[in-house]
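*Asks:* Curious how this folds, go ahead:
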Amino acid sequence: MHHNRFRRAVTTIQDEFWRVATDDAGMSTAEYAIGTIAAAAFGAILYTVVSGDNVISALTGIITKALNTSVG
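*Replies:* Sure, this is the predicted structure:
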């Protein structure tokens, strides 16, 4: 009995999540454009940080240390 109630609750939460996630009523083209620009800017910043020399050398150091560590 508790299993069915739990399953109904999960289904209700999933249905509500998808309704909210896919509901775009009232959103304008300007809001979509701003969201797209913000996502592109965040991607550019993230790419710059990750591809920087400091990050690459830090990751290389971590991997080298992990490969040279003996287990025993």
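*Asks:* Going by C-alpha atoms from here, please, whenever you check contacts or count neighbours.
*Replies:* Fine.
*Asks:* From Ser28, how far out is Gln14?
*Replies:* Computed as C-alpha to C-alpha, to the nearest Å, the Gln14 to Ser28 distance reads 26 Å.
*Asks:* between these two, which one's more packed in?
*Replies:* Counted by other C-alpha atoms under 10 Å, Gln14 and Ser28 do not tie: Gln14 has more neighbours, with 12 against 9.
*Asks:* The more buried one: helix or strand, and which one exactly?
*Replies:* According to DSSP states H and E, Gln14 maps onto helix 2-22.
*Asks:* Before we compare anything, build this one as well:
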Amino acid sequence: MVKARRARAVAWVAVRGWWRRRREAARSDAGMTTSEYAVGTIAAAGFAAVLYKIVTSGAVSGALESVIGKALDAPF
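*Replies:* Model prediction:
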């Protein structure tokens, strides 16, 4: 019984130590590195290009024009 209790206590101390090391490692991260900024910028530019193509397509452009037209012709 004592051995089992001691084994559980040792395991618990090991787990707490692991979590403490993880917290300290997370706190030491000061921010994104240059490569992460580059990848994020490229992804944002790609997403903007795709969104621009979708919005300027014929179907979406027509739908936006009709919505704006209905909003401007609304009776007060």
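*Asks:* Give me the contacts around the helix or strand following the helix holding Gln14 of structure 1.
*Replies:* Going down the chain from helix 2-22 of structure 1, the next helix or strand is helix 29-50, by DSSP H and E. With contact meaning C-alpha atoms under 8 Å, 6 or more residues apart in numbering, helix 29-50 of structure 1 is reached by 55-56.
*Asks:* corresponding residues in structure 2 for helix 29-50 of structure 1?
*Replies:* Counting by TM-score structural alignment, helix 29-50 of structure 1 falls onto residues 34-55 of structure 2.
*Asks:* average offset between that stretch and structure 1?
*Replies:* By mean C-alpha distance after the TM-score superposition for structure 1, the fitted stretch 34-55 of structure 2 averages 0.9 Å away from its aligned residues in structure 1.
*Asks:* Now do Gly62 of structure 2 against Val55 of structure 2, distance only.
*Replies:* Counting by C-alpha to C-alpha, the gap from Gly62 of structure 2 to Val55 of structure 2 is 10 Å.
*Asks:* now stretch 41-52 of structure 1: how far from the chain's centre is it?
*Replies:* 15 Å (C-alpha atoms, centre = their mean, to the nearest Å).
*Asks:* for stretch 35-42 of structure 1, same thing?
*Replies:* Using C-alpha atoms, centre = their mean, the offset of stretch 35-42 of structure 1 from its chain centre is 14 Å.
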